[in-house]
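Q: coords below, sequence missing:
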């Protein structure tokens, strides 16, 4: 069949992404145009598939690319069991993937624990944990995620509304690692949600629309209770981006996504500098969760200093807001005897002479202080 321009763009994105991960033509005999049956030990590329238009378009595109390279293409479908009929949605998605010729196709039903951050964050973490488990069991070379350029624009706006700063503007990375698994987003730069819809139609692939995305809500109804109940991302998608597009008269999603791409290089450099500074500032924990030299932290540029603190807390499994990170920063750079900075899960940071100590509340007074303190 003749490929449409949008399908060719998506195929090019998947090929380029796999190439950056070291996944290319597996044998000289596969260099001829067309599809090739992969060897049993060929690398396995997994597509994380929800059954929605984006992930179904990616699954179909990835199968085409993998077949041309002699690479195995599989799919992993996570049923969060958070909506009525979720098992049926997962089963239908699996059937569609198998009809595309994808193998293996794994469906995993998970329990999403209660989380003070909200259901969306809890579901995301549970989903990544399940995907990592399955990818490890199948020895997958990588997992592809179906985030598009529109998703990137929405992520940038969410970051600006919630926190701001370079990291928010940088959006989602195209390639990253989590829990020992390599993830990639081949549709992130050049493929839109309209494109994935078109790709599904081009290939006669059905999809499911998640009701929480708000497609059923009336965008013109100011008092639409259904719209107001949508998650933040869906509200941004349904209201804010259309407003900004009308206000600017241009493709605001493309503008935000393009800006985030250039800022990701800045973020990568700052992260590299911060990791080096963290090694300079870290001192023997001596039984605490973490200890940092206040003097070495104070000597760093504020942009690096805050990243050092954020990276150190994150590596210790401690969640911290921008305000909490700034409070820890003041323990080093603006010290005037202030009290401890409290975090969730019973952790706190305080300064003792020239050391910033992070430990669990209640453990400070009970721990015998060493001479180095």
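A: Received the coordinates, thanks. Note that the structure is a prediction, hence the values are computed from the model and not measured.
Q: switch to C-alpha atoms for all contacts and neighbour counts from now on
A: Noted.
Q: ok, longest strand in this structure?
A: In the chain, taking DSSP state E as the definition, the longest strand is strand 72-79.
Q: I'd like to know which elements that strand is packed against.
A: In terms of contacts (3 or more C-alpha pairs under 8 Å, 6 or more residues apart in numbering; DSSP states H and E), strand 72-79 is packed against strand 44-48, helix 53-69, helix 86-99, strand 105-109, helix 119-138.
Q: Report the angle between the first one and helix 119-138.
A: Read that as strand 44-48. 160 degrees (axes from the mean of the first three to the mean of the last three C-alpha atoms, to 10 degrees).
Q: Just give the number of residues close to residue 170.
A: Neighbours of residue 170 under the rule other C-alpha atoms under 10 Å: 25.
Q: residues contacting the residue lying closest to it once chain neighbours are set aside?
A: For residue 170, ignoring the flanking residues on the chain, the nearest one in space by C-alpha to C-alpha, 6 or more residues apart in numbering is residue 260 at 4.3 Å. Neighbouring residues of residue 260 by C-alpha atoms under 8 Å, 6 or more residues apart in numbering: 156, 169, 170, 171.
Q: second one coming, line it up with the first:
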């Protein structure tokens, strides 16, 4: 079969992404043309597949690439159980993946609990929880995610609307680790139009469009639709009409540069944290997680580094805070004059005594 330019681009992107994490050809015999069964102990690559156009394109391309490298290629489908007929959607996606030759093909049923951040956030957390569990159970080398250049641009705009700081506009990294599972996004340089073309014209793949994406909507989407869908169909087209040019490519390219800056700043923050922060994941009878900060060690660092160190420490301890609360904790570091504690969600607070700031739940402060 002759490959189109977009299919060659996708194959090259997946091959390069696997090479970046050390998954390359397992034996010289896989360089020969034709189908070759991978060795039994070859690494397994799992594709996270929703059944949509992006993930179906990725599943097909990953199967092609893994077959040429001697790697096992499987898929994991997460049923969020939020829509009527979601089990049928999951079963169809699994069937399509099996027809492509992926093995194993796993279906995981997520339990989505909204803890106050909204259904979108709860579904995302549940999805990653199931992907991590599936990867560990299958002893997979990595999980491939089908985020495209369009998704990257939407993520940047989401960050601008919802948060503050450099990290919010850095978009999604090409490689990330979550719960000790390696996640890889090989398609960040491909557009949604290209994945659609791979499905419709190159490989003739069936795919499912999530109705909450609003792809069939006529006119602006109601506010009941997820914010990401409204950004995709309303905000991005409006920006393109205003600015002209390829806004999606511009936003995604800018995110790639900012991601490099973020990675450097994170490394510097980790070095500073190693000598100024202690994290206790479980404080036992005293309460949940706790963080102690040596204000003397942290106080001489630039403000940008101090804020990043505090934010990372609290995030690692699963203590949720806002940008304003991080700045208030920073004031305990550099401008302490006996002020009261900084109150945080879920009964946490940050108190300073002498040169030590302790962030923990209130009962833990009482038992210090």
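A: Perfect, I can see it now. Computed from a predicted model, the values in this text were never measured in an experiment.
Q: And residue 349 of structure 1, which helix or strand is it part of?
A: Counting by DSSP states H and E, the element that carries residue 349 of structure 1 is strand 347-352.
Q: mind listing the strands for the stretch 201-350 of structure 2?
A: Applying DSSP state E, counting those that start in this stretch to the stretch 201-350 of structure 2 gives strands spanning 277-280, 290-294, 342-343, 348-353.
Q: now these in CSV, with distance to residue 181 of structure 2 and mean neighbour count?
A: Converted to CSV, the strands of the stretch 201-350 of structure 2 look like this (distance: least, C-alpha to C-alpha, whole Å; neighbours: other C-alpha atoms under 10 Å):
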stretch, distance to residue 181 of structure 2, mean neighbour count
strand 277-280, 22, 17
strand 290-294, 25, 22
strand 342-343, 33, 18
strand 348-353, 29, 21
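Q: Helix or strand for the residue nearest in space to the middle of structure 1, just tell me which one.
A: Nearest to the mean C-alpha position of structure 1, counting by C-alpha atoms, centre = their mean, stands residue 172 at 5.9 Å. For residue 172 of structure 1, there is no host helix or strand (DSSP H and E).
Q: Next: the one 10 residues further on.
A: Residue 182 of structure 1 belongs to strand 181-184 when assigned by DSSP H and E.
Q: mean deviation of that strand from structure 2?
A: Superposed on structure 2, strand 181-184 of structure 1 shows a mean distance of 0.5 Å to its aligned residues (mean C-alpha distance after the TM-score superposition for structure 1).
Q: returning to what we had before: quick one: contacts for the closest residue to the residue nearest to the centre of structure 1 other than its chain neighbours?
A: Using C-alpha to C-alpha, 6+ apart and skipping the chain neighbours, the partner closest in space to residue 172 of structure 1 is residue 152 (6.4 Å). Taking C-alpha under 8 Å, 6+ apart as the criterion, residue 152 of structure 1 is in contact with 171, 172, 188, 253, 256, 257.
Q: And for residue 183 of structure 2?
A: 142, 143, 144, 145, 175, 176, 177.
Q: measure the counterpart of residue 118 of structure 2 in structure 1 to residue 237 of structure 1 for me?
A: Matched to structure 1 by TM-score structural alignment, residue 118 of structure 2 sits across from residue 118. Distance, residue 118 of structure 1 to residue 237 of structure 1, using C-alpha to C-alpha, to the nearest Å: 19 Å.
Q: Of these two, which one has the most company?
A: Neighbour totals were compared for residue 118 of structure 1 and residue 237, and residue 237 leads with 20 against 9 (other C-alpha under 10 Å).
Q: hang on, isn't the more buried one packed against residue 155?
A: No. Counting by C-alpha atoms under 8 Å, residue 237 of structure 1 does not reach residue 155; the two are 10.2 Å apart.
Q: roughly how far is stretch 94-103 of structure 1 from the heart of the chain?
A: 25 Å (C-alpha atoms, centre = their mean, to the nearest Å).
Q: end to end, how far does that stretch reach?
A: For stretch 94-103 of structure 1, the end-to-end distance is 10 Å (C-alpha to C-alpha).
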